[in-house]
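>>> Sequence and predicted structure below; questions after.
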Amino acid sequence: MAEDGTSALPRARRAARSGQIRHGKLHHTHPIANALKLVAVAVVVVLVSTGGVAAYALQDVLGSTKPTVHLVQLPGHTATPLPSAPEGETVGEVNMLVIGSDTRSGQAGYGDAADQAASSGVGNNDVDILLHISADHKNVSVISFPRDLEIPIPACPTSSGGYSYATDKAMLNTALSRGGNEQLGLQCAVLTIEKLTGLNIPYAASVTFAGTAAISTAVGGVTVCLATPIVDNNVTPNLNLSAGTHTLVGGEALAFLRSRHGVGDGSDLGRISNQQVFMSSLARQLTSSGTLTNPFTLYKIAKAVTENTVTSDTVNANFLLGVFQAVRATGLSNMVFLQYPTGADPDNPNRVVPNEYAAQQVNQALLADQPIELSGTTGDGSTVEPGSPSTTTPTTPATTGTGSGTSTGSGTSTGSGTSTGTSTGAATTPPTTGSTSTVTLPPSVTGQTAAQKTCSKKIQY
C-alpha cells in the first residue's frame, strides 16, 4: 500500500492494466557508508587524498557509523571472493543493493500520529535499487524495483535468533520489517533480490528519510526539470512546484523523491521514473562540477551518510574508492537507469508482478555481466527534455544481442516483451559470463541513461 492507503495503480487505470540459511552476524566495524551511489562513493576522496583534513574527517565520520550486518548466502549460492581495492586500484564487478526505509521513527517532521501509524519501528523498504558495475568498468546499470512488486521472499534471519517464514508471494517492501531490526532487515531485502535475480549481492546499504534529505543538502541541492507542475499534499513538506527548473534541497528533495500523486499516473511506477530524473541529474551534476574534488563538501556528505545509513560489513573505504574510480571511468552514456519490468498482478489489480519475459532478459544480462541497451520510453513520470537526445543507446555499443521475440515460459509474451505470466525468480540459462554483446531490452522496459536530460511530468486525464 502507498503512504495514504491507496494501491500502486490508480483507480482510473486499474481496469486498463489487465531451506533455511545461516544466521546473519552483526559486526561493529567502522566502514564509510554508501547511500546514493555516485554521492556516497565520492566520500572516499576526502579520506584518502587531503592530509590533515582527511585525518579529522576520518575520526569524526567513523564516530557516527552504525552497526553493520554480515550478509549470508541463499542456499545453493556460492559466495565469490570479494575484490580488494587498495588505494590507486579498482574493484571488479560490483552488485550492491541500496534501499530506502520509510520509517518515521526518529525522523524530524514525522512525529504526528498519522505518520507514526503509516510506518514506524523498522519500517518498510520503500525504495530498492540495485547498482551493477561491469567487471571491465565500462557499463553501470541502476535497477529500481517497485515497492508493490509481489514476489517470493525467502526465510530471513531475525533479531530473535530465529528465522522469518518464507513466503511464495508477498510485497517486496515487507522484506525490511521481517528482520526485526534495520541491520537484519537489510539482510532480508538482499536475500529477496538475490532470489529474484539469481545474483550474489555482497554489498548493501539502507538509508533513512533524514539521510536522503541531508545528502541532498550536502551536495548543494539537485537541479531538476519539470515538464508540468508538481502538486502533492500527501508528502512532507507539501509540494507545489511550477513547470520549469528547480534546485531541490533537504526536505523538498526528499518530498520530490517520495511523491506519487504529483507525477506520472499516480502510481509507484510513475514515481520510479521521476526518481530517475533526479538520479540522472545528480550524476551529471557531480561529474560536471567541482563537488567531487571539494574536501569540505565531501566531509558534509560523509557525515550525512554515516549518521543515517546502515551498511553491510563489506562496505569500507577501499571498496568505495574502487567504486568511485570505476563509476568515473564509465561515462554518463554508459550509465543506464531502468525499472525492473512488471505487469499487473492477475490476483490483485492493486499490485504488480514481474513481466516474465522482460525480467528474464534483465536477469540474464546481469548474470552474464553484459551491457544493457534500452529501447522503450523513459516512463510515465518523465519525458525527454526538448533538445536532448532521445536515444538510450550507449556511446560505444558492442554487437547487439536479441531483445525481442516469443517466450516459451508460463506467461504469454509478445515481441514487445509484454507478459501475462509471473516470474519465478532468477533466469535459469544465462549467456556465457564475460560476454561483451549488448542486450537490447524489450520496449516494455522503461528507463534512461544518465546522459539523457529528462523532465518530470504528471499525466493529465
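Nice, I can see it. Treat the numbers as computed from the prediction; the structure is a model and nothing was measured. Numbering: from 1, shown residues only.

>>> from here on, contacts and neighbour counts on C-alpha atoms
Fine.

>>> wait, doesn't residue 363 sit right on residue 198?
Yes: using CA atoms under 8 Å, residue 363 makes contact with residue 198 at a distance of 7.2 Å.

>>> Contacts only, for the nearest residue to residue 86 once chain neighbours are set aside.
Sequence neighbours aside, residue 318 is the residue nearest to residue 86 in space, at 5.8 Å (criterion: CA to CA, 6 or more residues apart in numbering). Residue 318 makes contact with 44, 84-87 under the criterion CA atoms under 8 Å, 6 or more residues apart in numbering.

>>> So which residue of this protein lies furthest out from the middle?
residue 52 (34.3 Å; CA atoms, centre = their mean).

>>> any idea how far residue 276 is from residue 305?
As judged by CA to CA, to the nearest Å, residue 305 and residue 276 stand 20 Å apart.

>>> Secondary structure element for residue 126, which one?
In this assignment (DSSP states H and E), residue 126 forms part of strand 125-133.

>>> Tell me the gap between that strand and the middle of its chain.
2 Å (CA atoms, centre = their mean, to the nearest Å).

>>> Residues in contact with it: which ones?
Under CA under 8 Å, 6+ apart, the answer for strand 125-133 is 37, 92-102, 139-147, 172-176, 189, 326-327, 366.

>>> now do stretch 217-233
Defining contact as CA under 8 Å, 6+ apart, one finds that stretch 217-233 is touched by 216, 238-250, 253, 259-263, 277-278, 281-282, 285, 291, 297-298, 300-301, 304, 383, 385, 454-458.

>>> Start and end of it, how far apart?
22 Å.

>>> Check which residues of it are buried.
Within stretch 217-233, the residues that qualify as buried are 217-219, 221-232, counting by 16 or more other CA atoms under 10 Å.

>>> Farthest pair within those?
Using CA to CA, the two most remote members of these are 218 and 228, lying 27.3 Å apart.

>>> what about the helices in the stretch 1-150 of the chain?
11-14, 38-41, 43-49, 51-62, 113-118 (DSSP state H, counting those that start in this stretch).

>>> hmm, back to that, show the contacting residues for the residue farthest from the centre of the chain.
By CA under 8 Å, 6+ apart, no residues touch residue 52.

>>> ok, 10 Å please
residue 58 (CA atoms under 10 Å, 6 or more residues apart in numbering).

>>> ok, and here's another one to check against it:
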Amino acid sequence: MSTPSPQPAQAATPAPLARHGQLKAGNPAAGVLKFVAASLAVLLVSTVSIAAIAVHNIASEIKPGVALPGEEDGPKIGAIEGAVNLLLVGSDSGEGNLAYGAREATLNDVTMLLHISEDHKRATVVSFPRDMFVDMPVCPNPDGASYPAVSSQKINQSLSRGGLACPVLTVENLTGLDIPYAAKIEFDGVIEMSNAVGGVEVCVASPIDDRNIPFKLDAGMHTLSGVDALQFLRTRYGVGDGSDLTRISNQQQFLSSLVRTLKSSETLSNPVKLYGIASAASRNLEFSNSLRNVDTMVSIAGALKDIPLDEVVFVRYPIADATIGGQSGVVPIADAAAELFAALEADLPIGLTGGTGGGTVADPNAPEPSPEPSPTATADPVDPTAPVASGSPAPDAPPTRVELPETIQGTTAGDVTCSAGQTAGHPGG
C-alpha cells in the first residue's frame, strides 16, 4: 500500500481488526450539526434576551476552525440559497482518553455527507463505509507540505492525512460534489450531545450483547444518553452479522429517532434545552472555518427546519465486497452511486428499494401508514378550456421520485425500525 511521504507517523496504514468495535463516534455527527443549526435558529427568533446571551457565549466556545481548500466566508443570517453540502466526520482517536482504548492513528471511522436540496424540501445523509477502498487526491498538510495522491486506500484513513480537509477532498473526488462545510466530533462529544438533547429513544427487537466494547441492551424501548448512547452507536458485534455495514443501519435507526426528537414541539419550544444543545456542540465539534460563523449555522438551520420527516433520508453508499493488496474490504458500485448523486444534483426526491440493512428490522408495533388519498379527491379543479402547451407538464406537478437500486440501503426519519440484536455466535460478540 502506498504511504504518504510528509509525515510517516500519519501514513494511511490499515487499522488493526480489533479496533472495528470501537468506531462509532461520527454517526451522531450527522444529527449534531442539525442540533447546532436548529438550536441557534430558534434561540435567535424566540426571546431576544436569551438569544443575545446565547450567541455571545456560543461564539466564544467554538474551537478554532479548519481551513478547507478554496473556501469563502459563510453567508449571513437567512442568506443560504440553493443546495448545501456538509461533511460530518467522526474520529475514533478519543483525543487521548484511554477509556476508549489505545489509538495508533487518527481515523475517520464515520464519514457522512449531508445534502440539502436546492429547493430546501429534502435532506439526504450518505454514510460512507469505513472499509471502502477509494482513491485519495493530493491533501494539504498543516505544516505547509502536501500528501501525494494515492489509490485503493480505505476511506477511514483520509483523516490521518493532514486532518479534516483530506476527507472533504476525498469525498468530493468520489462524488463530484463541492463540499464547502465540514465538522468533526470525538467520542466525548457524542456523550455530551446526547445528554444535551435529553436522550434518544431506540427500539431493540432482540437483545444486544457486544462483549468487545462491552455493551448490553435488553429487547424493548430504551431512552439512551451519555455513555449508553455512545456505546449503542459504536456497537458492531452486537447487531446484525457483526459487520460495519450492519452497524451503519443500526446507527441510522438512532439518527432517525434523533431527528424526530429534535422536531418535536417539546424540544423546539424549550430555549433552555436548545441552548444546552448548541453550547455542547460548540464545545465538542471541530468546524471548518466556513462553519465557525454562528450566522452560517443559523442560515443552514433555515434550510433544514421545515423538511418533512419522510424527506429526511439516510442512505448507505453502494458497495460490493473486495480484497485489495491482501486486505478485505468493500469497493464502490459506480453505476448505482452515479444514480444516487445524479438524483441529488437534479433536485429530485429519492425512494429506497434495498431495505434498511441487516442491523435493523421493521418495528412490529409501528402503526400502519395511512392510505394515500385518491388523486381525484384532492386534486384542484381543472379548466378543460384552458390552453396547455404540447408536451408541458402541469404547472404544479410534483417531481418524479427516483427509485434507487437495491444496492443502496437506508431509511427515512419517518420510518420506525428496531435493532436486530446479536447475542452470540460471532467472534467478540
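Everything's here; your move. Treat the numbers as computed from the prediction; the structure is a model and nothing was measured.

>>> TM-score of the superposed pair?
Here the TM-score for the pair of chains, by TM-score structural alignment, normalised by the length of structure 2, is 0.81; 377 aligned residues with a CA RMSD of 2.8 Å.

>>> before we move on, the earlier item: just the contacts of stretch 217-233 of structure 1: which are in strands?
239-241, 244-248, 383, 454-456 (DSSP state E).

>>> Looking at the residues you listed, which is nearest residue 444 of structure 1?
residue 383 (15.6 Å).

>>> Trace the closest one over to structure 2, please.
Correspondence of residue 383 of structure 1 to structure 2, assessed by TM-score structural alignment: residue 361.

>>> wait, its match sits on residue 252?
No: using CA atoms under 10 Å, residue 361 of structure 2 makes no contact with residue 252, being 11.8 Å away.

>>> Find the residues that touch each one of these two.
In contact with both residue 361 of structure 2 and residue 252: residue 417, using CA under 10 Å, 6+ apart.

>>> quick one on the thing from earlier: as CSV, the contacts of residue 318 of structure 1 with distance to residue 62 of structure 1 would be great.
Converted to CSV, the contacts of residue 318 of structure 1 look like this (distance: CA to CA, whole Å):
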residue, distance to residue 62 of structure 1
44, 12
84, 20
85, 19
86, 19
87, 19
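
>>> Now the buried members of those.
Neighbour-count burial (16+ other CA under 10 Å) applied to these gives 44, 85.

>>> For the contacts of residue 318 of structure 1, work out which two are farthest apart.
Across the contacts of residue 318 of structure 1, the longest distance by CA to CA is 14.9 Å; it joins 44 and 84.

>>> Report the buried residues of stretch 322-335 of structure 2.
For stretch 322-335 of structure 2, by 16+ other CA under 10 Å, it's 329-332.

>>> Also stretch 167-187 of structure 1?
171-187.

>>> Tell me the counterpart of residue 54 of structure 1 in structure 2.
Match for residue 54 of structure 1 (TM-score structural alignment): residue 51.

>>> Equivalent analysis for residue 243 of structure 1, please.
Per TM-score structural alignment, residue 243 of structure 1 is aligned with residue 219.

>>> from what I can see its match touches residue 422, true?
No: shown here, residue 219 of structure 2 and residue 422 do not form a contact pair, counting by CA under 10 Å, at 11.0 Å.

>>> Please say which of the two ends up with more neighbours.
residue 422 (21 against 16; other CA atoms under 10 Å).

>>> so what's the aligned partner of residue 189 of structure 1 in structure 2 up against?
Applying TM-score structural alignment, one finds that residue 189 of structure 1 aligns to residue 167 in structure 2. With contact taken as CA under 10 Å, 6+ apart, residue 167 of structure 2 is in contact with 87-89, 108, 111, 136-137, 139, 155-161, 173, 182.

>>> try 8 Å this time
Contacts of residue 167 of structure 2 by CA under 8 Å, 6+ apart are 108, 111, 155, 158-159.

>>> Tell me which helix or strand it sits in.
Residue 167 of structure 2 belongs to helix 165-175, assigned by DSSP H and E.

>>> so the next helix or strand along the chain from that helix corresponds to what in structure 1?
Sequence order places strand 181-185 as the next helix or strand after helix 165-175 of structure 2, per DSSP H and E. Aligned by TM-score structural alignment, strand 181-185 of structure 2 falls on residues 203-207 of structure 1.

>>> mean deviation of the matching stretch from structure 2?
In the superposition with structure 2, the average deviation recorded for stretch 203-207 of structure 1 is 0.7 Å (mean CA distance after the TM-score superposition for structure 1).

>>> just stretch 186-194 of structure 1 next, same as before
Compared with structure 2 after the fit, stretch 186-194 of structure 1 shows a mean deviation of 0.5 Å (mean CA distance after the TM-score superposition for structure 1).

>>> can you give me the helices in the stretch 351-461 of structure 1?
Secondary structure of the stretch 351-461 of structure 1 (DSSP H, counting those that start in this stretch): helices at 356-367.

>>> isn't residue 264 of structure 1 right up against residue 461?
No: the pair residue 264 of structure 1 / residue 461 is not scored as a contact, 10.8 Å apart, by CA under 8 Å.

>>> out of those two, which sits in the busier spot?
Neighbour totals were compared for residue 264 of structure 1 and residue 461, and residue 264 leads with 26 against 5 (other CA under 10 Å).

>>> What's the match for that one in structure 2?
Counting by TM-score structural alignment, residue 264 of structure 1 corresponds to residue 240 in structure 2.

>>> residues contacting that match?
With CA under 8 Å, 6+ apart, residue 240 of structure 2 has these contacts: 246-247, 358-360, 420-422.

>>> rerun that using 7 Å as the cut-off
By CA atoms under 7 Å, 6 or more residues apart in numbering, the residues touching residue 240 of structure 2 are 246, 358-359, 420-422.

>>> Also residue 155 of structure 1?
Residues in contact with residue 155 of structure 1, defined by CA under 7 Å, 6+ apart, are 20, 163-166.

>>> Give me the buried entries from these.
163-164.

>>> Need the contacts of residue 155 of structure 1 in CSV (columns: secondary structure).
Output for the contacts of residue 155 of structure 1, formatted as CSV (DSSP: H, G, I helix; E, B strand; the rest coil):
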residue, secondary structure
20, coil
163, strand
164, coil
165, coil
166, coil
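
>>> Cheers, nothing more for now.
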